[in-house]
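Visitor: What follows is a protein structure lacking sequence information:
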């Protein structure tokens, strides 16, 4: 299983100690504002178990995210094949952080790490990200990562009920565009 490290974050396997904060995150209406509903503790635990099973099986997926300096669990980020039934295929990058982690650049930092992994290790030609049309914070992260949106790709999520969570947007980035958007280390 791959563990990803950035300057401030570790993206790693899920631990039993993550379950309480993960469930609290998924019970927070603000964190879940762009999802159909908040999750019960049981559904949160089941999702973490599924994420860990995917990591164990294929070596990548939705990693738990912790702050390296403190070891605090702050959410999840990773890559996953697009669900069947969507009007496109590919591998999706995503992130979800607890409210106390918002506004610190963690989503962008974790997103950059998963893009690096997807392009360098998995050799993916393209990675996409999907969110509701109203999730402007997540779309801002996608733009900071160098991802672009073609309004022709916008769609109504077939898994969402009618309402404001149904209109969705797709952002994409190719391996070449990511390479040109990634800062070169200073070697002086």
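Guide: Okay, I see it. None of the values given here were measured: they were computed from a predicted structure.
Visitor: hey, let's count contacts and neighbours off CA atoms from now on
Guide: Will do.
Visitor: Please report the distance of residue 90 from residue 6.
Guide: Applying Cα to Cα, to the nearest Å, the value for residue 90 to residue 6 is 25 Å.
Visitor: List the buried residues for the host helix or strand of residue 57?
Guide: When elements are assigned from DSSP states H and E, residue 57 belongs to helix 41-58. Judged by neighbour count (16 or more other Cα atoms under 10 Å), helix 41-58 contains these buried residues: 41, 44-45, 47-49, 51-55.
Visitor: Look at the residue most central in space within the chain and give its secondary structure.
Guide: Nearest to the geometric centre of the chain sits residue 94, at 1.7 Å (Cα atoms, centre = their mean). Counting by DSSP: H, G, I helix; E, B strand; the rest coil, the backbone at residue 94 sits in strand.
Visitor: this is the comparison structure:
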């Protein structure tokens, strides 16, 4: 089982017990407002998300991690890697993303988990490049991307929802752990 420990977090594969806390995170409009169409997700949709993430682990050797606080064992959210389907500017490339419950915002957990995931991608999985997108208005994600050393590479538009996006990338030669 793939696990990564940081000073405060455990990044691990998904467990059955994660469904309820992740469903609670997905039910929060503040968390979901910058993901997809911005709609909250049902427990069934959350179960489908976890299943899809686990399938990607099996097929690609990477995926979305469950982010657990080491001190309390609470599920803080998800961070990880996926093969991007859209927008066209990054389609087929490996993208990093995250979502944390609102009570975990502003404490550096997203940056800590994303840094460990980026290191996993470039050093452990041997990927040459990782990309990311964020909505232009999402300054919190911009801060995380800057801390990761990812470089803004241009803009794109979400082909399904029409949101303006900033596109970021980093390759192995630019990465400094």
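Guide: Yep, that arrived. Bear in mind the structure is a predicted one, so any value in this text is a computation, not a measurement.
Visitor: quick one: which of the buried residues of helix 41-58 of the first structure is nearest to residue 11 of the first structure?
Guide: residue 55 (11.3 Å; Cα to Cα).
Visitor: Now do the same contact list for the aligned partner of that closest one in the second structure.
Guide: In the second structure, the residue paired with residue 55 of the first structure according to TM-score structural alignment is residue 57. By Cα atoms under 8 Å, 6 or more residues apart in numbering, the residues touching residue 57 of the second structure are 63-64.
Visitor: residue boundaries of the strands in the first structure?
Guide: Ranges of strands within the first structure are 4-5, 9-12, 62-67, 73-81, 91-97, 126-132, 148-149, 155-156, 167-174, based on DSSP state E.
Visitor: picking that back up, measure the mean distance from the helix holding residue 57 of the first structure to the second structure post-superposition.
Guide: In the superposition with the second structure, the average deviation recorded for helix 41-58 of the first structure is 1.7 Å (mean Cα distance after the TM-score superposition for the first structure).
Visitor: now the angle from that helix to strand 62-67?
Guide: If you take axes from the mean of the first three to the mean of the last three Cα atoms, to 10 degrees, helix 41-58 of the first structure sits at 100 degrees to strand 62-67.
Visitor: What count of nearby residues applies to the aligned residue in the second structure for residue 96 of the first structure?
Guide: Counting by TM-score structural alignment, residue 96 of the first structure lines up with residue 99 in the second structure. Using other Cα atoms under 10 Å, residue 99 of the second structure has 22 neighbouring residues.
Visitor: Give me the distance between residue 99 of the second structure and residue 26 of the second structure.
Guide: In this structure, residue 99 of the second structure and residue 26 of the second structure are 9 Å apart, going by Cα to Cα.
Visitor: my read: residue 10 of the second structure touches residue 72, true?
Guide: No: if you go by Cα atoms under 8 Å, residue 10 of the second structure and residue 72 don't touch, sitting 10.9 Å apart.
Visitor: and those two? which has more neighbours close in?
Guide: residue 10 (20 against 9).
Visitor: list the contacts for the closest residue in space to that one that isn't next to it in sequence?
Guide: The spatially closest residue to residue 10 of the second structure, leaving aside those adjacent along the chain, is residue 68, at 5.1 Å (Cα to Cα, 6 or more residues apart in numbering). By Cα under 8 Å, 6+ apart, the residues touching residue 68 of the second structure are 9-12, 74-77.
Visitor: Ok, residue 166 of the second structure next?
Guide: For residue 166 of the second structure, the contact set (Cα under 8 Å, 6+ apart) comprises 133-136, 152-156.
Visitor: can you check residue 130 of the second structure too?
Guide: 93-96, 118, 121-122, 169-171.
Visitor: Identify the residue of the first structure aligned to it.
Guide: Checking TM-score structural alignment: residue 130 of the second structure goes with residue 127.
Visitor: I'd like the distance between that match and residue 147 of the first structure.
Guide: In terms of Cα to Cα, residue 127 of the first structure sits 9 Å off from residue 147 of the first structure.
Visitor: shouldn't the match of residue 96 of the first structure be in contact with residue 78?
Guide: Yes: between residue 99 of the second structure and residue 78 a contact is recorded at 5.4 Å, counting by Cα under 8 Å.
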